[in-house]
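Provided below are the primary sequence and the corresponding predicted coordinates.
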Amino acid sequence: MRSTKLVSCRKALLATAAAVAFGQGVTAWAAQGSAVQTSTSLERDEGGLTEIVVTAEKRETNLQHTPIAMSVLGSEDLKNRRIQSLTDLVGGTVPSLRIVPFFSRSSALIVGIRGIVPADPNQPSRDAGVGIYIDGVYLGRSQGLGMALLDVERIEVLKGPQGTLFGRNSTGGAVSITSRKPSGEFQLRQTVGVRNFGGYSGETHIDFPRFANLSLKVDGVLSKRGGTTKNPLGSADDFNTFDRRGIHGAALWEPNDGFSAQLDGDYSYDATTSYYIQLLEKNPAAPALAPLVQVQADRARTADIGVPQQPSIGRTYGVALNLNWTVDEDVKLRSISSYRHLTQSQFDNGLGAHSGPFIPNAAFSRYGLASLRQHQYSQELQLIGSAARLNYVAGLYYYHEAGEDNAWSPNSMRWNADGTVATPLPTLQAATPFPDRASNAKADSYAAFGQASWNPPVLNNVLHLTVGGRYTHDEKSGTLFKVNGAVTDFRFNISSDRFDPQVTLAADINRNAHLYGKWSTAYRAGGANARSINYRAFGPEHVEAWKQG
């Protein structure tokens, strides 16, 4: 765009916040905008560094001896930095992790690691390049990722291809979120807080006493804030508001030491308005802009022109069943079953008058309207064990997803003859009827994977050789049934087979030093482009990486 240099006002996400925590006699104050130094917190005690346990290899291992480039945010990190959703990680909290909204829409997040950032994963026919997991359950869409996080124990950010254990769509890496389990002891943790821009928040976490081998837990979260940039159109919402609410319940049944079953259910509501896109400077040689359009070199507290705007609303809910069976001392079986449902509306008018040169009496202010509806279910079986000098994990995985979306981009404002007045249109105006574009897509993915780590009896047992692989079969299909407002019947139907291996050689030099070299591959599934005029399909994307650490 020759005439403008634009910036989205996301800096206001660093708005300060204060919170008071009640529970076990603890009071804590936190600042959301405080500077952070590292993404991994290693707390010291009298014996030195405490052990940090991670599950990046589908088993519990010591972070120091896990041959994966990763960062970990523990419960203390999350509390101190007021991480209440993935949107709170946009400020570079984790090195190499890039989380940004899709254009000015905070209702959809684009997640990238080490420069691998997918193009337009909002479409149900296109996948992301970084896998997002909650308690082992893959989240298939970028929409809904801004939802409130409910009592998280830790967040593991695995950097680089994770195709063997985490599978498809992990070419950049994976973000694994682990929730706190029911403790079986009565606990009440309550946090309330206030923030600037008229914001407030509250969290309630209740653990109930164990009875009949059953432990119950309930979590509730509420976080709300007004706009950080005022919208001069009084009847419309301000820019960059949010209203997030969520509830989660968990029931953990442990009839004996060798078996456990945990059932989780959650619901989240996420209402946000778009970020404001402001004009930082203007090229003198570019076409003229309307007199009302202002250069705002500093962060804009009020938009130069008021435009129609309302919240984009996302609703997600899901259930998951985790079964763990200890067959004997060295063998464990695990099952992860899940179902999730997502609906997301979009009302994006963040660009306002900055989309092009002034034209007398012309309509302007493109209002991006869209919606998505998606559901998914998955099943994973894992066999985890050890024998002599061998640790291994093997598994089977199935994933199904179906989604439908539509989009329309009418103008919402009109200039007068000399650009000194801008008024909302009585009805939205677009070149095509609603919707301009509409599509659906579904995917089925089948996988078998295994990984084994061997500790050979040489060189004082310091070496570890790990070999693994994953075979995946994908089937995807869909229909583009509206293009430029006209009914169409463009279809795609693709399938692919993929094997992703990995080899790692590691050495425990001493208690505090661990070296490794790793070769691995991963892939992002193929799909189709719903923004093309014929639903053009494309094949999988492959990544190969060599790394050492």
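Structure's in. What do you need?

Only C-alpha atoms from now on, for both contacts and neighbour counts.
Noted.

mind checking how far the residue positioned nearest the centre of the chain is from I132?
In the chain, the residue lying closest to the centroid (C-alpha atoms, centre = their mean) is L145, at 4.0 Å. L145 sits 9 Å away from I132 when distances are taken as C-alpha to C-alpha, to the nearest Å.

coming back round to it: please identify which helix or strand holds the closest residue to the residue nearest to the centre of the chain other than its chain neighbours.
The shortest distance from L145 to any non-neighbouring residue, by C-alpha to C-alpha, 6 or more residues apart in numbering, is to L109 (6.2 Å). Assigned by DSSP states H and E, L109 belongs to strand 105-113.

downstream neighbour of the lengthiest strand in the chain in the secondary structure list?
Across the chain, the strand with the greatest residue count (assigned by DSSP state E) is strand 486-510. Beyond strand 486-510 on the C-terminal side, the first helix or strand identified by DSSP H and E is strand 513-524.

for that following strand, the distance to its chain's centre please.
23 Å (C-alpha atoms, centre = their mean, to the nearest Å).

second one coming, line it up with the first:
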Amino acid sequence: MQQTYFKHSACALAVSAAISGLATPALAQDSTQSEGRILESIEVTARRTVENMQRVPLAVTSIGEGDIENRGLQTILEVQQFSPNTTLQESRATNSTLTAFIRGVGQEDPLWGYESGVGIYIDDVYIARPQGAVLDILNVQRVEVLRGPQGTLYGKNTVGGALKYVTQRMSGDAELDAKLTLGNYGQRDLKLVGQVPVSDKLYLGFGFADLTRDGYGKFLVSDLPGQDLENYNKDLQAFRVTAEYAPADNLFIQFGYDQTDDKSNSKGGYRLLPSLLTDSAPVPDSIYDSYTSLPTKNRVETEGVNLTVTWDVNERTTLKSITSQRENYSPVSIDFDNTPLRIFDVPAIYDDEWFTQELQLNYRAENWNLVSGLYYFDSESCGVFDAILEGLGQSLGLPGLTREVSGCSNSKSTAVYADGTYRLNEQWSISGGLRYTKDEKDSLVRNGLIFSTVYPESGWVPGYVRAPGTGTPVVLDDSENWSKVTPRISVEFQANDDTMYYASYSEGFKSGTFNPRAERAEPAADPEDVQSYEIGVKTDVTSTFRLNAAAFMLDHKNRQYISVIPDPDNAAALNQRLGNVGESDATGAEFEFTWLASQNLSVFGNIGFIDASFNNVFSFDANLNRIDITDNFVITNTPKRTMNLGFTYDMPISTGGLVFTGNYNYRSKYSLTELGNVLEQDGYGVLNIGVNWLSDDGKWSVGLHGKNLTNEEFLVGNYAFLGAADASLPNGYAPGLGGDTTLIGYYGAPRTISLSMGYRF
């Protein structure tokens, strides 16, 4: 019999102490408090229906429109500061591809065919691919972060949690908001949001954003003429149009169309070691400077349509239909070695589209409620990349050498789910649910060597024409299906109107998949499974102090990783296989608080602790004997401690009101690569300060914001292609793939200052 043990870590004991110490009723408001500010109720849709956040038995952070505006948040990446044990980063060589980890669970590699570990949603529409998922904040009502597996209500690929981006509903009035932001590094942002009532039942709305910024650094050497040499720049345009129609009091129809075109350059990485093959690529002076032999241009185009119909059948029953169709296209130039030579260049194309349909039934009775539904998902995820190893080819007497990998991973998924709460009495309730999912996936992979320098399409570099028939053979053409049941159960105790305790168990899974880099036919990897246990308390200790705390443990099984397995037909050849070869676990705790310290001052913060590690990873030796390689693996993008402390101070003045804001966010040391990690980011803290002015009539606003004011340098991604460590060799390593010592770092934003001016017509 397998037994599960909860590690009695210091953070778990701290939560236990907090829970036991909060068993007393909340303090009554005195007359001074009742005349001053008191904590507001925060509504969330974490359980697919509108609820008070303090009554939801799971760890959820909600950041509303006012806080987003006051803190000057510009992209969804900044949300990580305000949610414990959460990491949201840009993926290495792009500005728009998201790397998301919650409680040590995510997906490091964004290649097509791989599924995410954290689900991204815009108004309950699933964003299936990480390309284009670094969302700029435009016309948003709130952002919710749900921590822990959400397999029952949100389905597959939410094993770490879910991010929900909730847009604003229209007010019915004619409005136009314009906002201009100027900042250092040539930042020039324009946002327009408006709405027009066509009738008392039909409203039209739109949003537009033009976001540009010069680079934090430069491409110092590029052998291609006419290139834009800005590195870490931004050039993005986004457009959204919506229509809301209420033909009857109990019927609401919402249509939306959005399009984003990100033309920011591909990011060049910082060479942490000088090249062995060229003197023209020494270690740059700035971490934002780079070299490249590829075009700097990059593009991420995304667009989608969605239709939501909500019908209140009666006071107790609501039917909802959510339909969406989305696609994205991204040609990207990734220079892995970041030199002017074609040592290891990877031009690639990602091409994805997916359709979703959900039918939802919500029922509310006197002492119980139910959320249930049917879900359908159909996607096609395709791509191609060319690993150009020209230097290695020439050393072998070849005109060039390219490994080209291409293919598609097509997926269909159907699910039925139900989740509800039954109130036993005024204090005790039980909630839970089940979801049954049937997954079907077929995959085609082409993989092989081409003995010349090849790009995915003609015109990639000046004068290049892709020869007809250039390509690689089909090595895998297969299909597989899986079915999973993911349960959730929770027990809640409402000690009084202000304090709730809960204990829950939940499961989630990440879809099975075929190896998108397969070199020969191989079976698919089965789905990954996460089992999570959580206890928590949500309490308004007084009318001015709110504390939410949770302790959790999770088991992550059947993790999908590449192993090098000998080819039984050729003992001299090694074959990379994708399989379920890893297991890990994590225990941790999270605290979030809000304190209305005075009539004008609010203090907020969060602390996250986590101990996450692999406990079983295996591969095979040359004799096909199973070997333990656990010591070679680490959990990435997961600091053991995340902490944030901030404040908001309101100051009325004769012309309106000033709001001063600030926060200090600390993240302890974390690793960047799961297998053979050679780079770690030391602990660091980021300081942000801002001030906002709003006129008396609410029409004019001005905001001044400083981010990362101490100019901390911190890694958010890397590439490492190194041989064995050897102190006697130059750079301390033997050459890796491509014949060079390639160790590349990508960094978060430096100190930025911005001034925003807004007007509401």
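Received the coordinates, thanks. All values reported here derive from a predicted model rather than from experimental measurement.

Quantify their similarity with the TM-score.
Overlay of the two chains. TM-score (TM-score structural alignment, normalised by the length of the first structure): 0.81; 471 aligned residues with a C-alpha RMSD of 2.4 Å.

what does the next helix-or-strand element following the strand holding L109 of the first structure correspond to over in the second structure?
Helices and strands here follow DSSP H and E; after strand 105-113 of the first structure, the next one along the chain is strand 130-134. Mapping strand 130-134 of the first structure onto the second structure (TM-score structural alignment) gives residues 118-122.

mean offset of that stretch relative to the first structure (after superposition)
Taken over the aligned residues, the distance from stretch 118-122 of the second structure to the first structure averages 0.6 Å (mean C-alpha distance after the TM-score superposition for the first structure).

from the middle of its chain, how far away would that stretch be?
8 Å.

What lines up with Y422 of the second structure in the first structure?
Structural alignment places Y422 of the second structure opposite W454 in the first structure (criterion: TM-score structural alignment).

ditto for S483 of the second structure
Pairing criterion TM-score structural alignment: the partner of S483 of the second structure within the first structure is identified as D497.

Quick check: its match touching A448?
No - judged on C-alpha atoms under 8 Å, D497 of the first structure makes no contact with A448 at a distance of 11.8 Å.

neighbour count winner among those two?
Using other C-alpha atoms under 10 Å as the criterion, D497 of the first structure and A448 rank with A448 on top: 21 against 14.

From Y471 of the first structure, how far off is that one?
Computed with C-alpha to C-alpha, the distance linking A448 of the first structure and Y471 of the first structure is 5 Å.

The equivalent of S371 of the first structure over in the second structure in helix, strand or coil?
With TM-score structural alignment as the matching criterion, the partner of S371 of the first structure in the second structure is I349. Classification of I349 of the second structure by DSSP: H, G, I helix; E, B strand; the rest coil places it in strand.

residues near the counterpart of Y203 of the second structure in the first structure, how many?
Applying TM-score structural alignment, one finds that Y203 of the second structure aligns to S215 in the first structure. Look at S215 of the first structure: counted by other C-alpha under 10 Å, it has 22 neighbours.

Looks like S215 of the first structure contacts P209 (just checking).
Yes - under the contact definition of C-alpha under 8 Å, S215 of the first structure touches P209, with a separation of 6.6 Å.

Figure out how far the longest strand of the first structure is from the centre of its chain.
Its chain's average C-alpha position is 19 Å from that of strand 486-510 of the first structure, according to C-alpha atoms, centre = their mean.

If we go by neighbour counts, what in that strand is buried?
488, 490-492, 494-495, 498-508 (16 or more other C-alpha atoms under 10 Å).

try stretch 50-58 of the first structure
So stretch 50-58 of the first structure, judged by 16+ other C-alpha under 10 Å, has buried residues I52, V53, V54, A56, E57, K58.

Report the contact partners of the fourth one.
Right, the one you point to is A56 of the first structure. A56 of the first structure makes contact with I68, E156, L158, S176 under the criterion C-alpha atoms under 8 Å, 6 or more residues apart in numbering.

Across to the second structure, which of the residues you listed hold up?
Among the contacts of A56 of the first structure, those whose aligned partners also touch in the second structure, counting by both residues aligned by TM-score structural alignment, their matches' C-alpha atoms under 8 Å, are E156, L158.
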